[in-house]
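> output the structure for:
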Amino acid sequence: MISHFDHIVLTVADIDRAVLFYKTVLKMEPITFANGRRAVQFGQQKINFQLLGQELRNHAMEGSGDLCLITNWTIADVVGHLKSCKVTILEGPVSKSGAQGPIQSVYFNDPDNNLVEVSVYDETSKSSSDLSEAE
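Sure, this is the predicted structure:
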């Protein structure tokens, strides 16, 4: 029934600050849509930002988000980049279980205390899934 995520929405205190963080730290593309709403885009997905109370159907509080993002960088490159951006790593690199197998992850908070996990699939997982697809 469901094939993928289109977008998620994070509730933040300052939309411009959130856009700048995701642009700088996570290399996402800032976009504006629907009468001036702000978001960041990566691949075929996006993260929309809203202020507390802006969307009456959404009861999320600032900092209630928890997301895992997959990168094609090495975990060492991710750690180095986060450090160069002065982002405090809360945990990692650590081994976790992703939707498609083992991953290496680092965890940190965005400026609104949303928990962000950036992960890399283990090469052995990629290799074995590539082999099974080829068979």
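> when you work out contacts or count neighbours from here on, use the C-alpha atoms and nothing else.
Fine.
> now the residue nearest the centre of the chain: which helix or strand?
Centroid-nearest residue in the chain, with Cα atoms, centre = their mean: residue 69, separated by 3.9 Å. If you go by DSSP states H and E, residue 69 is part of strand 66-70.
> run this one through as well so I can compare:
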Amino acid sequence: MIDHIDHIVLTTHNLNQCIDFYTRVLGMQLESFGNNNERKALKFGNQKINIHEYGKEFEPKAHLPVPGSIDICFIASIPLEKVREKIESENWEIIEGPILRTGAIGKITSIYIRDPDLNLVEIATYNQ
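Model prediction:
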């Protein structure tokens, strides 16, 4: 019945810091949409992350939307070593990894960082 995830919603304390991290550090593309382009999203591949600012969420929303509550894994389109180099070049701390884990369709190697709202961001590549 379900094929894939189209988008998720991330709640942030600081819209500008959130956008900066996901565009500058992770290379996502910013999209503005809605009436007067007041809504923001981060696009990558065939997915996106809609951004809600804490206290100014759009309806409908999660029951208790709070910053820092997401634990998400992204699959990289480049080798994990290149991801690590990019993150380090942006002076962003890697808190763990590389480490072996299990992804949705097999074994992955992951590194972990935190975004400005302290969400846990795992970036991985599938092992060949």
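> average offset of the strand holding residue 69 of the first structure relative to the second structure?
After superposition onto the second structure, strand 66-70 of the first structure sits on average 0.5 Å from its aligned residues (mean Cα distance after the TM-score superposition for the first structure).
> C-terminal to that strand, what's the next element?
With DSSP H and E, the next secondary element past strand 66-70 of the first structure is helix 75-84.
> quick one: buried residues of that following helix?
75, 78, 79, 82 (16 or more other Cα atoms under 10 Å).
> likewise stretch 105-114 of the first structure?
Buried residues in stretch 105-114 of the first structure, counted by 16+ other Cα under 10 Å: 105, 106, 107, 108, 109, 110, 111, 112, 114.
> and that stretch, which stretch of the second structure?
Mapped onto the second structure using TM-score structural alignment, stretch 105-114 of the first structure spans residues 110-119.
> what's the counterpart of the residue nearest to the centre of the first structure in the second structure?
Here residue 69 of the first structure is matched to residue 74 in the second structure, going by TM-score structural alignment.
> just give the nearest non-adjacent residue to that match, would you?
Nearest residue to residue 74 of the second structure, sequence neighbours excluded (Cα to Cα, 6 or more residues apart in numbering): residue 123, at 4.9 Å.
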